[in-house]
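Participant: Just to be clear, the model below is a prediction. Sequence and coordinates:
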Amino acid sequence: MESLKIATFNINGIRARRSNLLEWLEREQPDVVCLQELKAQDADFPIDDIRAAGYGAIWQGQKSWNGVAILAKGGDPLEIRRGLPGAPDDTHSRYLEAAAHGVIVACLYLPNGNPQPGPKFEYKLAWFQRFIEHAAGLFESGHPVVLAGDYNVVPTDEDIYNPRSWTKDALLQPESRECFERLLAQGWTDALRAKYPDERIYTFWDYFRQHWQKNSGLRIDHLLLSADLAPRLVDAGVDRWVRDQEHASDHAPTWITLRGEAAEKPSKPVKRSKARTAAKK
């Protein structure tokens, strides 16, 4: 494989936007896809359509909200973990981890945290802390790893059209940004920002006040690369045309392309959790 394209896409309801997803897969042909906010139970995941498009998948659904999935072109991803360690009573479907095309891919849907202050914001920070702790182990493992998903964090004021309109939002709070900075401090590379250090690039435009038409966006979907993958970054971008489709998600797919060395199998064996490792049928 000469190159490897990995994408993250908050689909915002896979049943309502199944045709949007399938059109995007056919047109852009990513090798690995992380989906968030399925808003569907496991039985409602459109696995037959996805397999017909040439992809295998693992997923963890949830009725009406949350839900994550990892797709891989040409075969099923090898599941490593579902759910973060450290909170066995947490029933939210927000994290999947798998090996696909020689890379470990973590798919995450970080809590929104609104309204803040309050219990939802406290949950956001607690979840973020657990993710930071787990990510440290992934980084230190020596495997090629991508942390891809909807982080529900605007890292800096350069990642939003107008921070003054969002000063009370959980996505811009100092605590949220500090968590993101602590994650990067482990050594991860923010791929989109590394490729475009001086440009305003957005991945999310909400449905209000013609924010899409006015390009009033936020950058909250991120792909972070481990130390060995960062030098292999070739390109990165946002498939804005998907946001312009009828019945579109308020997010657009965000992607990276890696040089072919990233497609080699990890040199160390992957420690697999006790969670199910077979893709759902």
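Facilitator: Looks like it arrived, so ask away.

Participant: alpha carbons only for contacts and neighbour counts from here, please
Facilitator: Will do.

Participant: Can you report how many residues neighbour Asp48?
Facilitator: 11 (other CA atoms under 10 Å).

Participant: typed the wrong thing, it's Ala7
Facilitator: Around Ala7 there are 27 residues (other CA under 10 Å).

Participant: Now it: closest residue in space, sequence neighbours ignored.
Facilitator: Spatially, and ignoring its direct neighbours in sequence, Ala7 is nearest to Trp255 (4.0 Å; CA to CA, 6 or more residues apart in numbering).

Participant: packing partners for the helix or strand where the one you found lies?
Facilitator: Using DSSP states H and E, Trp255 sits within strand 254-259. When contacts are defined as 3 or more CA pairs under 8 Å, 6 or more residues apart in numbering; DSSP states H and E, strand 254-259 packs onto strand 3-10, strand 221-225, strand 233-238.

Participant: at 7 Å what do you get?
Facilitator: Packed against strand 254-259 by the contact rule (3 or more CA pairs under 7 Å, 6 or more residues apart in numbering; DSSP states H and E) you find strand 3-10, strand 233-238.

Participant: Next one for the comparison:
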Amino acid sequence: MIGSPFAPSLVIDPTGKTEMSNLATNLLNTASRYPCHPAVRWNQRSWTYMDLEEHSSHIAGGLLAHGVRPGDRVAIVVDDVPAFAALYYGALRVGAVAVLLDPELGPETIRHRVEVAGAHVVFAAEEGYGPLAPVVGASNGLCVPVGPAFMEQVVFWPRCPTLVRRQGDEPAVVLWPSTAPAGGGDAQSLELGHRTLRTAALRAVSDILVLSPGDTLLTTMPIHGLVGQTCGLNATVLAGAGFVQIDSADSNGVTMEIHRSRGRMGVTAPAAVSRGGKSSSGRGRRRRSQANVPQRAGSVAG
């Protein structure tokens, strides 16, 4: 395990009285413990955990105002990492199911998957908004463009500081492959529950990545993919670490780096992760290196 700075106790609601299974409690717990720690960074924008928690509460309030209720599907078709994280945890806070789609799939595949998912609300990058809006509108849904000024508008949405209680086996996320199959048809989606995602994140934090509060994970993994969830956003939020997505062109062929927080002289290198999202056997080897030296896992799939 990763020691005393990280204590994955039972997640609780903001009142501290009721045990909760909602995956979004990881964010509330971490924001309470490490409000000023960097949470997500993308391009020139960086948010602390306090920022991310506040933005996600405004997203949740906006969804409630638009009639989204527990179990409804909310599609997220954006690459902007801070906006994605706020939308993701905002949807989970109200008990909605986050349908995660790669904006690079193309309008036809995205439209099909939105229809199959039955999304009530779709948040789409501005460049992909046009083809989606009529389809979503025809089913009495709402399509919201996510552009550079989107998060500036979100601060005026109502805030929802609480969480909706969810059972561990209730769905939290719907994932699809990041590629469209050839020859017509489409791949099957993967539905993951709150307990499954939290357990996978805990294992990633303690056994694969060995993350501690203040560490920073830099990765080329798509945030909306399976590995990007289990060994990416969910894991870093659970640990109180930072998540930074970088362009593969700037990665020198390395798909994951972990910059350790100050004072960690004995650093455990992460085990390699395969394309299926499973770790290699055993824990990483103990390395004697100075703090902040990047630890690389070159075989992690993007």
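Facilitator: Received it, and whenever you're ready, just let me know what you need. All values derive from a computational prediction rather than experimental measurement.

Participant: And the TM-score between them?
Facilitator: Remark: TM-score between the superposed chains equals 0.27 [TM-score structural alignment, normalised by the length of structure 1]; 135 aligned residues with a CA RMSD of 6.5 Å.

Participant: re earlier: is it correct that the residue nearest to Ala7 of structure 1 is in contact with Asp235?
Facilitator: No. Counting by CA atoms under 7 Å, Trp255 of structure 1 does not reach Asp235; the two are 8.4 Å apart.

Participant: neighbour count winner among these two?
Facilitator: Neighbour totals were compared for Trp255 of structure 1 and Asp235, and Trp255 leads with 25 against 16 (other CA under 10 Å).

Participant: Return the distance of that one relative to Glu140 of structure 1.
Facilitator: To Glu140 of structure 1, Trp255 of structure 1 is 24 Å away according to CA to CA, to the nearest Å.

Participant: And the helices in the stretch 1-150 of structure 2, which stretches?
Facilitator: Counting by DSSP state H, counting those that start in this stretch, the stretch 1-150 of structure 2 has helices at residues 25-33, 49-65, 81-93, 107-117, 126-138, 150-154.

Participant: can you list the residues that contact the last one?
Facilitator: Think helix 150-154 of structure 2. His58, Ile59, Ala83 (CA atoms under 7 Å, 6 or more residues apart in numbering).

Participant: so what's the last one up against?
Facilitator: Put plainly, it is Ala83 of structure 2. Under the contact definition (CA under 7 Å, 6+ apart), the residues listed for Ala83 of structure 2 are Met151.

Participant: Kindly recompute the last result at 10 Å.
Facilitator: Counting by CA atoms under 10 Å, 6 or more residues apart in numbering, Ala83 of structure 2 touches 40, 42, 52, 55-56, 59, 76, 123, 146-148, 150-151.

Participant: so which of these comes closest to Ile110 of structure 2?
Facilitator: The nearest member of these to Ile110 of structure 2, counting by CA to CA, is Ile76 at 10.6 Å.

Participant: count of residues packed around that closest one?
Facilitator: Every residue meeting other CA under 10 Å relative to Ile76 of structure 2 is counted, giving 28.

Participant: From what I see, it and Tyr88 are in contact.
Facilitator: Yes. Under the criterion of CA atoms under 10 Å, Ile76 of structure 2 makes contact with Tyr88 at 7.4 Å.

Participant: What count of nearby residues applies to Arg296 of structure 2?
Facilitator: Arg296 of structure 2: 19 neighbours (other CA under 10 Å).

Participant: do Val242 of structure 1 as well
Facilitator: Neighbours of Val242 of structure 1 using other CA under 10 Å come to 19.

Participant: Ala133 of structure 2 and Val122 touch, don't they?
Facilitator: Yes. With contacts counted by CA under 10 Å, Ala133 of structure 2 reaches Val122, the gap being 8.6 Å.

Participant: ok, the two, which is more surrounded?
Facilitator: Taking other CA under 10 Å, Ala133 of structure 2 and Val122 do not tie; Val122 has more neighbours (24 against 19).

Participant: Report the contact partners of the more buried one.
Facilitator: Val122 of structure 2 neighbours (CA under 10 Å, 6+ apart): 73-77, 98-99, 114, 129, 132-133, 136, 141-146.

Participant: Filter those residues down to the ones in strands?
Facilitator: Arg73, Val74, Ala75, Ile76, Val77, Ala98, Val99, Leu142, Cys143, Val144, Pro145, Val146 (DSSP state E).

Participant: Now rank the residues you listed by neighbours and give me the top one.
Facilitator: Result: Val74 is most packed of these (other CA under 10 Å), 31 neighbours.

Participant: which ones are touching that one?
Facilitator: Taking CA under 10 Å, 6+ apart, one finds 63, 68, 87-88, 90-92, 96-100, 114, 117-123, 141-143, 173-174 in contact with Val74 of structure 2.

Participant: if we can go back for a sec, ok and the strand holding Trp255 of structure 1 relative to strand 221-225, angle-wise?
Facilitator: Taking axes from the mean of the first three to the mean of the last three CA atoms, to 10 degrees, one finds strand 254-259 of structure 1 and strand 221-225 inclined to each other by 20 degrees.

Participant: what's the angle from strand 254-259 of structure 1 to strand 233-238?
Facilitator: 170 degrees.

Participant: ok and strand 254-259 of structure 1 relative to strand 3-10, angle-wise?
Facilitator: Using the same axes, to 10 degrees, strand 254-259 of structure 1 lies at 170 degrees relative to strand 3-10.
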